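# Coordinates only, no sequence provided:
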């Protein structure tokens, strides 16, 4: 008989990523098998330059087990664009992605007064679709969708269209 994994969500800490987390974020993204994997260098830069608009979940040993990366749009300074959300396989199914997203949005709202969240989701990514629809519901915010980047815009082979999800206005 195999024991179910212990619920360690009480042991998790959510905070800002540091450069030292970059390699772990890259591995979590790679192992997700659904995200477009960026170079390991980009995750290091992200943890340095966009730590204020990103979040990492750490287990009891301080190791990253999930993350959300984002940035405030330069032309829309009240909009947080969520770039990627990923949770290590061992911590999936416990609502960690929602906790990361809620915590990040609340922090950026308090620090930078964002009123909207945007992200893109490919039509085949039902987990992300559920995550962002649930986020909009939890925050009683409107959700609008439109194709941002159609399939033909991607130069590196077949790619699903990226559908823009615009959620807001937000209040915390």
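Arrived safely. Everything numeric here is computed off the predicted structure, so don't read it as measured data.
# Please count neighbours and contacts with C-alpha atoms only from this point.
Will do.
# Kindly list the longest strand within the protein.
Longest strand of the chain, by residue count under DSSP state E: strand 76-87.
# Can you give me the buried ones in that one?
Residues of strand 76-87 classed as buried: 78-82, 84-87 (neighbour count, 16 or more other CA atoms under 10 Å).
# Do a quick rundown of the strands in this protein.
Here the chain has its strands, by DSSP E, at 13-15, 55-58, 64-73, 76-87, 116-121, 142-149, 162-168.
# and among those, the most buried is which?
Of the strands of the chain, the one with the most neighbours on average (mean count of other CA atoms under 10 Å) is strand 55-58, at a mean of 24.
# Okay, one more to line up with it:
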């Protein structure tokens, strides 16, 4: 086994059980195709190239998370990175949950699990994400996340729709959430 293979084998260690029987885990390169499919099937997310999801699983696995079903297949994910100019800020890039798993709190559990990990490992104290005005599910997800963590939410337009090459793109509203406290118990 070479060093790259050993790294891939070790990426599945340290999973934590989630309340509904799914496991919270760190993504591996082999998960890139499944994560791409989840993003595609969401019909809400901007779909990146399949290659970018493979790179994400390699280079940003420490700041991303997947939910695995009992067979070990990804059924949800959250991708993120530490913002270079703000080293205590996690930027959440995308969150998606497989259709049959929606409505069960999985996206919130993924977000809570990831932020707990990066808070412990990297000293993260805040989260940033962008949400288009028409994405009510993401608005609710991140507003509820802020409430659970006793954090403020500041919103401002980061990228006006006119900046995008495809003229139909809505503006991307930046959500700054923080400082993060301990999450409140779920009812």
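Okay, I see it. If you're wondering where the values come from, they're calculated on a predicted model, not measured in any experiment.
# quick revisit: with distance to residue 165 of the first structure added, can I get the buried residues of strand 76-87 of the first structure in a markdown table?
Shown next, in a markdown table, are the buried residues of strand 76-87 of the first structure (distance: CA to CA, whole Å):
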| residue | distance to residue 165 of the first structure |
| --- | --- |
| 78 | 15 |
| 79 | 12 |
| 80 | 12 |
| 81 | 10 |
| 82 | 10 |
| 84 | 13 |
| 85 | 14 |
| 86 | 17 |
| 87 | 20 |
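# Closest one of those residues to residue 158 of the first structure?
The nearest member of the buried residues of strand 76-87 of the first structure to residue 158 of the first structure, counting by CA to CA, is residue 84 at 19.9 Å.
# you'd agree that closest one is up against residue 68?
Yes - contact criterion CA atoms under 8 Å: residue 84 of the first structure and residue 68 qualify, at 5.6 Å.
# Pull up the gap between the alignment partner in the first structure of residue 139 of the second structure and residue 136 of the first structure, please.
Matched by TM-score structural alignment, residue 139 of the second structure corresponds to residue 129 in the first structure. When CA to CA, to the nearest Å is the yardstick, residue 129 of the first structure and residue 136 of the first structure sit 11 Å from each other.
# Could you check which of the two is surrounded by more residues?
When residue 129 of the first structure and residue 136 are compared for neighbours, residue 136 comes out ahead with 20 against 17, by other CA atoms under 10 Å.
# got a list of what that one touches?
142-143, 167-168 (CA atoms under 8 Å, 6 or more residues apart in numbering).
# ok, so of these, who is nearest residue 13 of the first structure?
Checking the contacts of residue 136 of the first structure against residue 13 of the first structure by CA to CA gives residue 167 as the nearest, at 25.8 Å.
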